[in-house]
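Student: coords please:
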Amino acid sequence: MLRHHGDVEARPGMLDFAVNVQGLAPPAWLRDRLAARLADLGRYPCADDEHAARAAVAARHGRAPEEVLLLAGAAEGFAMLPRLTPRLAAVIHPSFTEPELALREAGVPVTRVVLDPPYTLDPALVPDAADLVVLGNPTNPTSVLHPAQTLRALRRPGRLLVIDEAFADAVSGPGVSSSAGEPSLDPGEPESLAGLAVSDVLVLRSLTKTWALAGLRCGYALGAPAVLARLTRGRPHWPLGTLQLEAISATAEPSAVAEARQAAHRIAADRAAMVERLSALGIEVHTPATGPFLLLRVPDGALLRKRLADRGIAVRRADTFPGLGPNHLRVAVRGPADVDQLIDAVRTALW
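Tutor: Predicted structure coming up:
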């Protein structure tokens, strides 16, 4: 159950509300950038491309290049976590399940901290003995955005805080002010700690969702060089290909960051419209929601999923997330035309 993901729900040809990727393909300018590198695929990925990608990501977040680890998707970063050899890992749930799965499969003791609705995080719930704490922000599937101040309160001597910010670039807002003695945080990504250069915070980012790169596997981690070195111990040579490096460089450029922030505003408007329309059908929608997805609670989740699938619409079952049950569903935020079809199908299925 921990390895169930939304792509299993969405068969070819279905209207896809199960996967949180925005769009069917990368934007034309990004496809052109990648296509221009196809002639280079006869050569091994070069160090210059790797250095350029790290520098671009570092500049994008106000970090040093040595604080950047390029990844074949954020999921690769989760798979690396056991190399940190924690004595006890605490995973905040409901949330993305790959980190817990990777830790458990490596024999790392894991304790679950399961939050009840409205899924507000209280740092006191995390055992003091936990020397590794993993959580998402915004959290998949609840769409909850935890305040940066609450995340900082999780820090303890000897503890590493791992924050999954796979959807942070899809959150709109004015950002947050830095606290005394800490650098300014990204004003375009509220509550993100990606710009916080401290030894005990590791941030993982994905490029899959905003840039429709699920098939290319691109992401990165931001953290102290010593922590990144421990993560990469034993990693194979050439871990990322030329196209992955090119995509990471391209999407870290200022024009791309600006485009992502515009997309975040569009997502926020589409999300608000979806909340209103789903709520009008009597469906319980968890709010406030900040990510490009919504958590729903319906009377009979399995039956509704089947009826929607029969009509060619895929939604994500959410009972595979610890803390949620069979009547919870997750739906991606989509534009008005797709939502029209979802609403009509839900209305028919419910009545």
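Student: drop to CA atoms for contacts and neighbour counts, all remaining ones
Tutor: Will do.
Student: Where do the strands of the stretch 101-250 of the chain begin and end?
Tutor: Using DSSP state E, counting those that start in this stretch, the strands of the stretch 101-250 of the chain run over 110-114, 132-136, 160-164, 201-206, 219-222.
Student: residues in contact with Pro127?
Tutor: Ala90 (C-alpha atoms under 8 Å, 6 or more residues apart in numbering).
Student: quick revisit: now the strands of the stretch 101-250 of the chain in JSON lines, with mean neighbour count?
Tutor: JSON lines is the format used below for the strands of the stretch 101-250 of the chain (neighbours: other C-alpha atoms under 10 Å):
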{"stretch": "strand 110-114", "mean neighbour count": "18"}
{"stretch": "strand 132-136", "mean neighbour count": "25"}
{"stretch": "strand 160-164", "mean neighbour count": "24"}
{"stretch": "strand 201-206", "mean neighbour count": "25"}
{"stretch": "strand 219-222", "mean neighbour count": "26"}
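Student: can you put those strands in TSV and add distance to Glu9?
Tutor: Compiled in TSV, the strands of the stretch 101-250 of the chain are given as follows (distance: least, C-alpha to C-alpha, whole Å):
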stretch	distance to Glu9
strand 110-114	25
strand 132-136	22
strand 160-164	23
strand 201-206	21
strand 219-222	24
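Student: mind checking which of those is nearest Ala264?
Tutor: strand 201-206 (15.0 Å; C-alpha to C-alpha).
Student: can you state the direction angle for that closest one and strand 132-136?
Tutor: Orientation check (axes from the mean of the first three to the mean of the last three C-alpha atoms, to 10 degrees): strand 201-206 against strand 132-136 gives 40 degrees.
Student: elements contacting strand 201-206?
Tutor: Counting contacts by 3 or more C-alpha pairs under 8 Å, 6 or more residues apart in numbering; DSSP states H and E, strand 201-206 packs against helix 74-80, strand 160-164, strand 219-222.
Student: Recalculate using a threshold of 10 Å.
Tutor: strand 68-71, helix 74-80, strand 132-136, strand 160-164, strand 219-222, helix 225-231 (3 or more C-alpha pairs under 10 Å, 6 or more residues apart in numbering; DSSP states H and E).
Student: structure for this one too, so we can compare:
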Amino acid sequence: MRTEHTTAAGDALRHHGDAEVRDDGAGLVDLAVNVRADTPPVWLREEIARSLSSLAAYPDGRAARAAVAARHGLPVERVLLTAGAAEAFVLLARSLEVRKPVVVHPQFTEPEAALRDAGHTVARVLLREADGFRLDPGAVPEDADLVVIGNPTNPTSVLHPAAAIASLARPGRILVVDEAFMDAVPGEREALAGRTDVPGLVVLRSLTKTWGLAGLRIGYVLAAPETIAELERAQPLWPVSTPALAAARACVAPRALAEAAHAAHRIAADRAHLVAGLAAFADRGVRVAGPAEGPFVLVRTAGAAAVRRRLRELGYAVRRGDTFPGLDDDWIRMAVRDKATVNGFLAGLDRALG
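Tutor: As a prediction, this is how the structure comes out:
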């Protein structure tokens, strides 16, 4: 592992999976975006549709906030609803007084981009493939007063032990854990959401991944009441729309939690099928980072950029890896899909590898 300091923001940090399927991506099988493909379910669409009769009134987030708090066993003062997890990163970057922020990479690039846009100089801790992209808490500088890490981490799909992440907590340090994909992990093992015993802990959750609501923008922050109050002051009025609030209430209800738990086990089975299929290409230079625990896998293969282009010609979109700090252009990320889709993709990969 190594630490590096960065200053100027690069366009690469703003590249996300949706860029692979925009514009000329019509008709492509989408393995580039980490949103569950069979969502939102009918019952959720109907719940959102019912909220449309209330659009004349300003959004009232109290019921949704209380529902999220109850889902995690927390008081409402520890919950802030946001327009997706991305808004939360901007609020953190703009409202918290920090001097030495550190982002643990490879991971989702929006936290660093938001910090840079807010004028911060960001230090990176780069996890290594040789270590399985696993966190070494000792690699994080002691003087860091803000640390950001994803769990499970996008794009590596590594699930770090909760104890290892919690050990990063220090007096005077904000510890931000992006758990956007935690509900895709069976049992949500290693989750820190709901914990109140870790000083400075800020947990971010997204409802857009598991429920297919990326276009609606809904997520939330769990943190100490004083941190929540500070972030809330930085929000504009009515930041979360009425349909998004309806979705939030629905997605933390018992029925939805049971469905998400079932989906997590199905994703794990589909991921095992994908990883086994990829292992068949090991003698052709394909290597899967792992063990993968999220709804996506990270793959290394020589000439990945050319492989990605050939896959696109064959009808499959995957995510380039070189825009993630710590990775180069030999990496690609692919979302887990159902077995039939995966089988078609593996046949395409066979041809793309040439």
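Student: if we can go back for a sec, which of the strands of the stretch 101-250 of structure 1 sits closest to Arg261 of structure 1?
Tutor: Of all the strands of the stretch 101-250 of structure 1, strand 201-206 sits nearest to Arg261 of structure 1, with 15.1 Å by C-alpha to C-alpha.
Student: so that closest one aligns onto which residues of structure 2?
Tutor: Here strand 201-206 of structure 1 aligns to structure 2 at residues 201-206, judged by TM-score structural alignment.
Student: residue in structure 2 matching Val114 of structure 1?
Tutor: In structure 2, Val114 of structure 1 lands on Leu126 (TM-score structural alignment).
Student: Please report how far its match lies from Leu204 of structure 2.
Tutor: Distance of Leu126 of structure 2 to Leu204 of structure 2, given as C-alpha to C-alpha, to the nearest Å: 21 Å.
Student: ok, now Asp322 of structure 2?
Tutor: Asp322 of structure 2 sits 25 Å away from Leu204 of structure 2, taking C-alpha to C-alpha as the criterion.
Student: Next: His273 of structure 2.
Tutor: Relative to Leu204 of structure 2, and taking C-alpha to C-alpha, His273 of structure 2 is found at 29 Å.
Student: same thing with Arg36 of structure 2?
Tutor: Arg36 of structure 2 is 19 Å from Leu204 of structure 2, by C-alpha to C-alpha.
Student: Then Thr109 of structure 2?
Tutor: Distance, Thr109 of structure 2 to Leu204 of structure 2, by C-alpha to C-alpha: 15 Å.
Student: what distance separates stretch 248-260 of structure 2 from the centre of its chain?
Tutor: Centroid separation for stretch 248-260 of structure 2 versus its chain: 19 Å, with C-alpha atoms, centre = their mean, to the nearest Å.
Student: where along structure 2 do the helices fall?
Tutor: 42-50, 62-72, 84-95, 110-117, 162-166, 208-211, 225-234, 242-251, 254-279, 304-313, 339-352 (DSSP state H).
Student: Name the surrounding residues that touch stretch 299-315 of structure 1.
Tutor: The contact list for stretch 299-315 of structure 1 (C-alpha atoms under 10 Å, 6 or more residues apart in numbering) reads 6-19, 283-284, 298, 316-319, 325-332, 338, 341-342, 345-346, 348-350.
Student: which residues in structure 2 does it align to?
Tutor: With TM-score structural alignment as the criterion, stretch 299-315 of structure 1 aligns to 302-318.
Student: Buried ones in that stretch, by neighbour count?
Tutor: Residues 304-305, 307-308, 310-312, 314-318 are the ones in stretch 302-318 of structure 2 that count as buried (16 or more other C-alpha atoms under 10 Å).
Student: likewise stretch 120-130 of structure 1?
Tutor: The neighbour-count check on stretch 120-130 of structure 1 (16+ other C-alpha under 10 Å) flags 121, 126, 130 as buried.
Student: Could you do stretch 35-53 of structure 2 as well?
Tutor: Residues of stretch 35-53 of structure 2 classed as buried by neighbour count (16+ other C-alpha under 10 Å): 35-37, 40, 44, 48.
Student: Out of these, which comes closest to Pro225 of structure 2?
Tutor: Checking the buried residues of stretch 35-53 of structure 2 against Pro225 of structure 2 with C-alpha to C-alpha, the nearest one is Ile48 at 29.2 Å.
Student: List the residues that contact the alignment partner in structure 1 of that closest one.
Tutor: Counting by TM-score structural alignment, Ile48 of structure 2 lines up with Leu34 in structure 1. Leu34 of structure 1 is in contact with 26, 28, 242-247, 250, counting by C-alpha under 10 Å, 6+ apart.
Student: go again using 8 Å as the cut-off
Tutor: Applying C-alpha under 8 Å, 6+ apart to Leu34 of structure 1 gives the contacts 243, 246-247.
Student: And for Arg337 of structure 2?
Tutor: By C-alpha under 8 Å, 6+ apart, the residues touching Arg337 of structure 2 are 31, 36-37, 267, 270-271.
Student: pretty sure Ile267 of structure 2 is touching Thr210, no?
Tutor: No - judged on C-alpha atoms under 8 Å, Ile267 of structure 2 makes no contact with Thr210 at a distance of 10.4 Å.
Student: Now the common contact residues for the two.
Tutor: Ala184.
Student: still on that earlier bit, can you tell me which of the buried residues of stretch 120-130 of structure 1 is closest to Val144 of structure 1?
Tutor: The shortest approach to Val144 of structure 1 among these belongs to Leu121, at 9.7 Å (C-alpha to C-alpha).
Student: The residue nearest to Leu240 of structure 1 when sequence neighbours are not counted: neighbour count?
Tutor: Of all residues not flanking Leu240 of structure 1 in the chain, Ala72 sits nearest, at 6.1 Å (C-alpha to C-alpha, 6 or more residues apart in numbering). Neighbour count of Ala72 of structure 1, defined by other C-alpha atoms under 10 Å: 19.
Student: Contact partners for whichever residue in structure 2 pairs up with Ala72 of structure 1?
Tutor: Matched by TM-score structural alignment, Ala72 of structure 1 corresponds to Ala83 in structure 2. Neighbouring residues of Ala83 of structure 2 by C-alpha under 8 Å, 6+ apart: 217-220, 239-240.
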